[in-house]
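Asker: Next one to model:
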Amino acid sequence: MAPPRPDACPDVCDVLVVGTGAGGMAAAFAATVAGLDAVLIEKEPLIGGSTALSGGVIWAPGNRIFAGDADPDPVGTALTYLRAEAGNRLDENQARRFLTEAPRVIDFLVAQAGLRLVAPVYPDYHPALPGWSAGGRAVRPAPFDGRLLGADLALLRRPLPGMTLLGGMMVSAEDIAPLSQATRSPRAAVKAARLIGRYAADRLLHGQATRLTNGNALAGALLHALLARGVRPHLSTALQEILLEEGRVVGAVVARDGSPHRIRARRGVVLAAGGVPHDAALRAELGLTGIGPSLAPASATGDGVRAARAAGGALRDDVASALAWVPVSDVPGPDGATTPFPHFFDRSKPGFLIVDRTGRRFASEALSYHDLGPLIAARPGGEAFLIGDASAVRQHGIGAARPWPAANRALQRAGYLIRVPTPDRLAVRLGVDPATLKETLAIWNTHAARGEDPQFGKGGDAYQRHIGQAGHLPNPCIAPLASPPFFAVRLRAGDIGTFAGLRVDADARVLRTDGTPIVGLHAVGNDMASVMGGTYPGPGITLGPALTFGVIAAEYLAAG
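Answerer: I've put the predicted structure just below:
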């Protein structure tokens, strides 16, 4: 008989957690802190789920990381904002539980897991709504030293290639300024040299970056905390079936090395398998056929949601949006396949505008990515074009094309990046009417000289100005497109995950269609339906609830 694998799945545990994103790892960690024996499984051979690909921002109103002016009623003010966002789609009990518990969960993870967080000023996305905040609700992880993971660093999912520099160097928001200003500021040059030097040393000594940032830092820190408590994720282990006895969840059947394996969970199961972004059948059920691509890991095929529904769980699809939208461009690879690049911020900078196939603008380019995505999907052909002039692209890049001194010739040869000397040539390359595009540019440039956009109000609110170019006046989002050559990339609507998911209560217990909970079954992260009712009110509104309800679910099972 062959010896068992050193990481062989046990037959019995207290809590079985499915998925190694933020919600799953937080649940497993909290379970061990509560004294339970937690088993954490992951379908892929890599750890981190969509968390490792994300910006790592955590929306947690009332957190004590932010050092600015404190809101005297963070729960009440944030609840007012969520009510304005979601209307009658908001589950008030669930939302109030999240807002009440999120600060405590942040404190718990800082104190118990050693999570290091910073609190830059991130405004909510919709300043016109009551309860909006100019900053303080969102935090994100500080850079994490991946060397602390030792050989296990190789198991952590790496960021999307287009979101790193120099073939794998991770950068945080604070790194962008010194890197982009290195040729203009001695101080920035020194900081940039340190970052690049660290990365070069990492590649030489470790074969990859060890200074982890954003979502990779969050995933790495949570993994480090789990390993310190003796919890090692069981990889390449997929959920197949939820086991029920007398209406109560008692474990699950998982697939391991091609064979089924039964794990009995004395307290219950927590689902955090990433939602349904790559489940073709469920996307069709939700009316999402033909919309994509998704930036979520390809393994997020709805395993948790499907198993819970087979056990009697209800799907909540009455959300404002079933998807978390983002504009993307398709970056060709050397093998001919394409990788979606998310356009979070480039379009908001001065010197850029977006037109559709008619050659006309249709929205402010600085809307939140979730707001802009469906507008692109609704345009003729479901596509649009991001256009920038030489000055803008030199300073900010465009899509996967990097700013100066990068030449981006490979992207031009691949047809991803269009570069032409005149607007007329640009119109021909885009397949739009030259006269209409010329008129669009003339209107834009006339008003842009004064920092104005009377058509769609680009840069017209505090959020849009925040993601513009700091120090560019009078409007940080607007400049004329006047410096040839002109550049463009083709946009379509993609997603970073799903908001439709399992219906749960304020304890993250999965509910049946009649509203009763399935004892012993919890869902968190993108397996649970959006706490925000399928709206996107601010940065980090998936990771904040994922961490919070991950801890809530584990503590509920421990108390039972």
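Asker: Going by C-alpha atoms from here, please, whenever you check contacts or count neighbours.
Answerer: Fine.
Asker: Give me the nearest residue to T183, chain neighbours excluded.
Answerer: Of all residues beyond its chain neighbours, the one nearest T183 is A189 (6.6 Å), with distances taken as Cα to Cα, 6 or more residues apart in numbering.
Asker: Isn't the one you found up against P178?
Answerer: Yes: contact status for A189 versus P178: in contact at 6.6 Å, counting by Cα atoms under 8 Å.
Asker: ok, the two, which is more surrounded?
Answerer: Taking neighbours as other Cα atoms under 10 Å, A189 and P178 compare with P178 leading, 20 against 17.
Asker: Please report how far the more buried one lies from G312.
Answerer: When Cα to Cα, to the nearest Å is the yardstick, P178 and G312 sit 53 Å from each other.
Asker: residue boundaries of the helices in the stretch 351-500 of the chain?
Answerer: 369-377, 390-396, 409-413, 423-430, 434-448, 462-466 (DSSP state H, counting those that start in this stretch).
Asker: Need the contact partners of the first one.
Answerer: Put plainly, it is helix 369-377. Applying Cα atoms under 8 Å, 6 or more residues apart in numbering, the set of residues contacting helix 369-377 from outside is 291, 324-327, 343-344, 363, 365, 382-384, 491-494, 536.
Asker: Over to stretch 145-153?
Answerer: Surrounding stretch 145-153, the residues in contact under the criterion Cα under 8 Å, 6+ apart are T210, R211, L212, G220, H224.
Asker: And this one, please, so the two structures can be compared:
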Amino acid sequence: MAEWDEEVDLLVAGTGAAAMAAAIAAADEGLEVLVVEGSDSWGGSTAMSGGGCWLPTHPGMAEIGVDDSEEKVLTYLDACVGTPEEVGPASSLERRRAFVRTAPVVHGWLEDHGLEWKTAKAYPDYYPDLPGGIAGGRTVEPAPFDVKQLGDWYGHARETLPPGLPLFAGDTYLLARAWSTPTGFVGGARLVLRALGGLVTGKRLTGLGMSLAARLMYIAKVQQRTEVRLDSPVLDLVVEDGVCVGAVVGGPRGERRIRVRAGVHLGAGGFDHNAEWRERYQGLDSEASSGNPANLGGAIDVAMRHGADVALMDDAWWGPSVAPTSKGGPTFIVSERSMPFSIIVDQEGSRYANESTSYVDFGHAMIERGLERTNHSWMVLDARHRRRYLNNAFLQGAKTFYEEGVAVKADTLEELAEKMGVDKATFKRTIQRFNSFARNGVDEDFGRGHDAYDTYYGDPTHGPNPNLGEIAHGPFVALKVVLGDLGTKGGLLTDEHARVLDTDGGVIAGLYAAGNTSASVVGRTYPGAGSTLGPALVFGYLAGRHVAARAAEVAVEGAVDRAVGEPAEPAPGA
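Answerer: As a prediction, the model looks like this:
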């Protein structure tokens, strides 16, 4: 056997929510943990996210007077995700129960480590009308974090939000209408006061997903003194007799063989920007992902080489996105398509979905429509939409959009249809029918504006339906919309302890995975805001706890071997 370069209890790959939860949980139990990050920036997709975490039954729900229970959540998951039998082992009943039972534990555990949660009491589940659904409260988000506490290390973060902008995810939908509705104006004013408060107190506050990533990094690196190495990808695993006993890790010092006494945890993201895999598993000739550019599937690949099974590889956290330009993008769109005075049509000029539905559902509708990356849709905007609401895509600069054909503009709908390249007659009929729905307040084709999720991103001052507004006032703008995503959803198949399973359904002892490196517990849908980060934290935590228990078993077995005069076996299976 080749010699080992170093030895730890737990080796963690990645620096997003799943990885850091595992590292923190294991260190809590006294384990020696080493965290390795394959890119030159820490934080992963977590740092790029909205920061919301779907943690049903968490203690904050009772504080706002919302009743929740394990039974209610499981009923809801059956209704919106499908039964475990329908979805498959990634969403087994055991994994669902483990998630639901552990979610409130993780909420309190991170509070004990200093993370302050804010309950998003107005943010509904994505299917609030289904059995077990709730119109607000299951999602929590981290309070703004002072990145000065990380010192120079913050300079290596995958920063997407300027420090000094302490945003909550709940601020974003209010800011979208900050100059057109009273509640939007109040929301914008609160953000300004929060930012000024940080400046006055000498803090460098950040929000959204960067706040969560930075807080987790602070707990691990500063409070627990866990070593974190950048530019250090896991190149291979060392598996002996079905047991993962170590890994080969790259880095500035060259390849190093690291022995683990208890386990390896893979939380290094999905394969968002691996063009070969996106084509192989999802049939895409290109990708327009808003996920971490460093997510190339390396952690999934090394586990598969050692017999690990995968699931849901054909799926992703889909969502419509404004097509990228030479200046940036793609731009994931949420509130923009839900506000009144907007509509989305295909290249024939026809609607095909509820524009206000959850982004995953809209993405699946695009796929069912046969809309590949090169077969785009158009988001058509009445002049009132441009005047009243913020459109994040235009923050890149409207000039680039028009120059590169991602946006077209016209004084009449007929001229707009010509510039879009859609059938004029079909487009005219679509607009006329949609406008009649807007006047009557009922979308008879797709039900836009029918539930609490739709109206959350609508305009409460507009009636009779806060999501429907006529497309009638020019100049009109159309933005090219492609199938985008927040990252891939498929990955390594794991059990309720986050242990990786092999292709025969057995456990690969000592190997764990969570986050987008693993196949999602919520299957092919998106139950509520934070359905990526919530399970990532929970299964990362469960992995760290299981590794600690495994380390204790290894220590006991080693002590017994020494007591009877036999040499201890290195890291036996569990």
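Asker: Quick check: TM-score for this pair?
Answerer: The TM-score (TM-score structural alignment, normalised by the length of structure 1) is 0.88; 533 aligned residues with a Cα RMSD of 2.7 Å.
Asker: The residue nearest to T183 of structure 1 and G19 of structure 1: what is the separation?
Answerer: Spatial separation of A189 of structure 1 from G19 of structure 1 under the definition Cα to Cα is 41 Å.
Asker: Over to Q464 of structure 1?
Answerer: Computed with Cα to Cα, the distance linking Q464 of structure 1 and G19 of structure 1 is 35 Å.
Asker: got it, and P72 of structure 1?
Answerer: Using Cα to Cα, we find P72 of structure 1 at a distance of 36 Å from G19 of structure 1.
Asker: Looking at those two, which one has more neighbours?
Answerer: G19 (35 against 9).
Asker: Look up the closest residue to the equivalent of L386 of structure 1 over in structure 2, ignoring the ones flanking it.
Answerer: If you follow L386 of structure 1 across to structure 2 using TM-score structural alignment, you land on M379. If you skip the residues right next to it in sequence, M379 of structure 2 has I344 as its closest partner in space, 4.4 Å away by Cα to Cα, 6+ apart.
Asker: now for the one you found: what does it line up with in structure 1?
Answerer: Taking TM-score structural alignment as the criterion, the aligned counterpart of I344 of structure 2 in structure 1 is I354.
Asker: quick one, what contacts that match?
Answerer: I354 of structure 1 sits next to R347, R361, F362, E365, A384, F385, L386, I387 when contact means Cα under 8 Å, 6+ apart.
Asker: Buried only: go through those residues for me.
Answerer: Buried by 16 or more other Cα atoms under 10 Å: R347, R361, F362, E365, A384, F385, L386, I387, out of those.
Asker: What ranges does the stretch 201-350 of structure 1 have for its strands?
Answerer: Here the stretch 201-350 of structure 1 has its strands, by DSSP state E, counting those that start in this stretch, at 211-212, 237-245, 248-256, 259-271, 315-316, 323-332, 338-342.
Asker: Of the ones you listed, flag the one that's most buried.
Answerer: Highest mean neighbour count of the strands of the stretch 201-350 of structure 1: strand 323-332, a mean of 25 (counted as mean count of other Cα atoms under 10 Å).
Asker: elements contacting that one?
Answerer: Strand 323-332 of structure 1 is packed against strand 338-342, helix 369-377, strand 486-498, with contacts defined by 3 or more Cα pairs under 8 Å, 6 or more residues apart in numbering; DSSP states H and E.
Asker: Quickly compare the ones you listed and say which is most buried.
Answerer: Neighbour counts averaged per stretch over those are highest for strand 486-498, at a mean of 25; criterion: mean count of other Cα under 10 Å.
Asker: angle of it against strand 338-342?
Answerer: Taking axes from the mean of the first three to the mean of the last three Cα atoms, to 10 degrees, one finds strand 486-498 of structure 1 and strand 338-342 inclined to each other by 90 degrees.
Asker: Relative to structure 2, what is the average displacement of strand 486-498 of structure 1?
Answerer: In the superposition with structure 2, the average deviation recorded for strand 486-498 of structure 1 is 1.1 Å (mean Cα distance after the TM-score superposition for structure 1).
Asker: okay, and whichever helix or strand comes after that strand goes to which residues in structure 2?
Answerer: Sequence-wise, the next helix or strand downstream of strand 486-498 of structure 1 (DSSP states H and E) is strand 501-502. Aligning strand 501-502 of structure 1 against structure 2 (TM-score structural alignment) gives residues 491-492.
Asker: Could you do stretch 529-545 of structure 1 as well?
Answerer: Per the alignment by TM-score structural alignment, stretch 529-545 of structure 1 matches residues 519-535 in structure 2.
Asker: end-to-end on that stretch?
Answerer: With Cα to Cα as the measure, stretch 519-535 of structure 2 spans 11 Å from end to end.
Asker: what's the answer for stretch 362-381 of structure 2, then?
Answerer: Counting by Cα to Cα, the length from the leading to the trailing residue of stretch 362-381 of structure 2 is 18 Å.
Asker: Same check on stretch 395-402 of structure 1?
Answerer: Per Cα to Cα, stretch 395-402 of structure 1 runs 9 Å from first to last residue.
Asker: Under a three-state scheme, what state does the closest residue in space to A135 of structure 2 that isn't next to it in sequence occupy?
Answerer: The spatially closest residue to A135 of structure 2, leaving aside those adjacent along the chain, is P124, at 4.1 Å (Cα to Cα, 6+ apart). In the three-state summary, P124 of structure 2 is assigned as coil, counting by DSSP: H, G, I helix; E, B strand; the rest coil.
Asker: In this structure P124 of structure 2 contacts G137, no?
Answerer: Yes: using Cα under 8 Å, P124 of structure 2 makes contact with G137 at a distance of 6.9 Å.
Asker: So those two - more neighbours on which side?
Answerer: Taking neighbours as other Cα under 10 Å, P124 of structure 2 and G137 compare with G137 leading, 28 against 25.
Asker: Who are the contact partners of the closest residue to the more buried one other than its chain neighbours?
Answerer: For G137 of structure 2, ignoring the flanking residues on the chain, the nearest one in space by Cα to Cα, 6+ apart is K121 at 4.1 Å. For K121 of structure 2, the contacting residues are M61, I64, G136, G137, R138, T139, by Cα under 8 Å, 6+ apart.
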